[in-house]
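> 3D model of this:
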Amino acid sequence: MHIDLSGRTALVTGSTQGIGAAIAAGLAGAGARVAVNGRGSKSVEAAMARLAAAGGGEFVAAPGDIATDEGGQAVFDAVPHVDILVNNLGIFGSAPALEIDDDEWRRYFETNVLTAVRMTRHYLPGMVERSWGRVQYIASDSAVAVPAEMIHYGMSKTALLAVSRGFAKAAAGTGVTVNSVIAGPTHTGGVEDFVYELVDRDLPWEEAQRAFMRAHRPQSLLQRLIEPEEIAHMVVYLASPQASATTGGALRVDGGYVDSLLP
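Here you go, the predicted structure:
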């Protein structure tokens, strides 16, 4: 399948590292002009240099902490309109359920959910006016199979599925598609830290990964962590003209983790 996104502008939130950076690289590789977002200019510029060195493409800087009104406006000013919006920004971590206080619940909701709502509310009208656009939300298997050690994170990802479906209805019949991508346990730097919170820190990474999957994610049919590029492949497809009939969906790139025929 040849995917050509030439002439399209994409914004990937939280794209200086991990899944977001892989998505930015994938979209650029398909020909899109990609806006890279992070909280500060230095991290964005460093990420753009890495992306350019790794595979090339056209990247523009869109720094700003989109969990704040001011940061969101900075991104809007840097990228006035986009054709492809990928709401990737998210935080995660483990905590005993009864020890998560109100401020932490709010922080997860505001960072993982409200930022995506803010970005969609700003960019979706322009897509509708132009009769073409793609909005995506990077959700998680935790939205469906909520881990006991991170229910605040699971809550935020479940909320994203509702947000995605709702905005898909708002865009019905306009030529704009809206979807969620349910990512399974993925190998990123942050996840390595998380894994070592739950298994012996003295284990080499490959052994630690296998121990984590056996003890904490035994449902995975892959029986390994997913690489960020594997998530990016689905995102690039959903951004393409070939995915024009896929909207309102929650598509799984979870390694078979969720034991369900439907998400």
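> CA only for contacts and neighbour counts going forward, please
Fine.
> let me know the secondary structure of the closest residue to Asp200 other than its chain neighbours.
Here the nearest residue to Asp200 in space, its sequence neighbours aside, is Ala208; by Cα to Cα, 6 or more residues apart in numbering that works out to 7.1 Å. Look at Ala208: counting by DSSP: H, G, I helix; E, B strand; the rest coil, its state is helix.
> neighbours of Ala208, just the number please.
Applying other Cα atoms under 10 Å, we find 19 residues neighbouring Ala208.
> now do Ala74
17.
> could you point out the helix or strand that follows the helix or strand it falls within?
Under the criterion of DSSP states H and E, Ala74 resides in helix 69-78. Sequence order places strand 84-87 as the next helix or strand after helix 69-78, per DSSP H and E.
> and this one, please, so the two structures can be compared:
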Amino acid sequence: MIIDLSGKTAIVSASTAGIGLAIATGIAAAGANTIVNGRKQEAVDRAIDTILKTVPTPKLRGFAGDLSTPEGCDALSKAVPQADILVNNLGVYGPGDIFTTTDDDWARYFQVNVMSGVRLTRGYLKGMMERKWGRVVFISSESALNIPPDMLAYGFSKTAQLSIARGITKQAAGTGVTVNAVLPGPTLSDGFRAMVEETAKAQGKTIEQVGIDFVRSHRRSSIIQRPATTEETANMVVYVCSPQASATTGAALRVDGGVVDTIA
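All right, here's what the predicted structure looks like:
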């Protein structure tokens, strides 16, 4: 299968590191005009340099801005008025149960993880529907289905993304626009690496080994018995953004290594 996104404009929010960077790299490699986003210009420039090292002739553009705010989303829509592909990857995570998660924490998860995707989709979906082609992807998580009690607000926000994506799909019915959610499981992202770096040093192990230990201890239902790489997650997203995925819409597509123990 050869995925060709030439002539398409793609926006990947929060694409300066981790899964977002891998997605932007994959989409750029397929030929799309790719907008790389981060809050700081230095991070955007660094991400573009990284992509240039692996993709020979990408068409890249950077946008530095905080897309968790209405002002940031408005600024992006002015800078990039039209897009064919929108990947809502922006998100935050962290520990917090029902007792320790404050009202401000709940509001932050909602604004960053949920409303960023709502605002961006609202800004670009109508144009996609008018042109009879488009791809919208929400990067959710297996935590949307396996709600972690110690990351409650995060799990809630990821479940909300599934509901929103499914509802938008129905509104875009028959227009040639697909809307899907992709659910990664434990992934060797930059955030995960930073989280376990001290543990790896203390135990004299590689980050990859600590990742395997984490999956086997905390995600015992995993079938691959290891974290995924960012590229493995990105591969699913690039496919969902492709013309070949025209009959895949309204779906919650798991790249969780089998963590979610269900056949549905």
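> overlay them and tell me the TM-score.
In this superposition the chains share a TM-score of 0.95, using TM-score structural alignment, normalised by the length of structure 1; 261 aligned residues with a Cα RMSD of 1.4 Å.
> ok so, going back, got the buried residues for the helix holding Ala74 of structure 1?
For helix 69-78 of structure 1, a neighbour-count test (16 or more other Cα atoms under 10 Å) marks Gly71, Gly72, Gln73, Ala74, Val75, Phe76 as buried.
> quick revisit: thought the residue nearest to Asp200 of structure 1 was touching Tyr196?
Yes - between Ala208 of structure 1 and Tyr196 there is a contact under Cα atoms under 8 Å: 7.3 Å.
> Ile182 of structure 1 - that's part of a helix, no?
No - assignment of Ile182 of structure 1 by three-state DSSP gives strand, placing it outside any helix.
> what do we get in structure 2 for it?
With TM-score structural alignment as the criterion, the equivalent of Ile182 of structure 1 in structure 2 is Leu183.
> neighbours of its match, how many?
So Leu183 of structure 2, with other Cα under 10 Å, has 23 neighbours.
> ok, for it, nearest residue in space, not its chain neighbours?
Ser141 (4.0 Å).
> now Asp254 of structure 1
Nearest one to Asp254 of structure 1, counting by Cα to Cα, 6+ apart, is Gly184 at 3.6 Å.
> now do the strands in structure 2.
9-12, 33-38, 59-64, 85-88, 134-139, 177-184, 252-255 (DSSP state E).
> between these, which gets nearest to Ser157 of structure 2?
With Cα to Cα, the closest approach to Ser157 of structure 2 among the strands of structure 2 belongs to strand 134-139: 11.1 Å.
> give the contact list for Leu145 of structure 2.
Gly155, Thr159, Val260 (Cα atoms under 8 Å, 6 or more residues apart in numbering).
> give me the neighbour count for the second one.
Looking back up the chat, that one is Thr159 of structure 2. 20.
> what is the equivalent residue in structure 1 for it?
Thr159 of structure 2 maps onto Thr158 in structure 1, by TM-score structural alignment.
> go on, the last one?
The alignment partner of Val260 of structure 2 in structure 1, by TM-score structural alignment, is Val258.
> would you list every one of the helices in the stretch 101-250 of structure 2?
103-109, 116-131, 152-171, 190-203, 207-218, 230-240 (DSSP state H, counting those that start in this stretch).
> for those helices, give me TSV that also has distance to Met1 of structure 2.
Listed next are those as TSV, based on distance: least, Cα to Cα, whole Å:
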stretch	distance to Met1 of structure 2
helix 103-109	37
helix 116-131	25
helix 152-171	25
helix 190-203	29
helix 207-218	30
helix 230-240	10
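> with respect to Ala32 of structure 2, which of those helices lies nearest?
Nearest to Ala32 of structure 2, of these and by Cα to Cα, is helix 230-240 at 10.6 Å.
> tell me the contacts of the one residue sitting closest to the centre of structure 1?
Central residue of structure 1 (Cα atoms, centre = their mean): Asn88, 2.7 Å from the mean position. Shown in contact with Asn88 of structure 1 (Cα under 8 Å, 6+ apart): Val12, Thr13, Gly14, Ser15, Ile19, Gly20, Tyr137, Ile138.
> now His152 of structure 1
Counting by Cα under 8 Å, 6+ apart, His152 of structure 1 has contacts Ala97, Ile100, Trp105, Tyr108.
> chain neighbours aside, what residue packs nearest to the third one?
Nearest in space to Trp105 of structure 1, with sequence neighbours left out and distances taken as Cα to Cα, 6+ apart, is His152 at 6.1 Å.
> ok, the second one next?
Closest residue in space to Ile100 of structure 1, ignoring its immediate chain neighbours: His152 at 7.7 Å, by Cα to Cα, 6+ apart.
> before we move on, the earlier item: pretty sure the match of Thr159 of structure 2 is touching Ile138, no?
No - under the criterion of Cα under 8 Å, Thr158 of structure 1 makes no contact with Ile138, lying 11.0 Å away.
> mind listing what the match of Val260 of structure 2 touches?
Val258 of structure 1 touches Asp141, Val144, Ala145, Gln219, Ser220, counting by Cα under 8 Å, 6+ apart.
> how about the contacts of Asn88 of structure 1 in JSON lines, adding neighbour count?
Output for these, formatted as JSON lines (neighbours: other Cα atoms under 10 Å):
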{"residue": "Val12", "neighbour count": "25"}
{"residue": "Thr13", "neighbour count": "30"}
{"residue": "Gly14", "neighbour count": "26"}
{"residue": "Ser15", "neighbour count": "29"}
{"residue": "Ile19", "neighbour count": "25"}
{"residue": "Gly20", "neighbour count": "27"}
{"residue": "Tyr137", "neighbour count": "27"}
{"residue": "Ile138", "neighbour count": "26"}
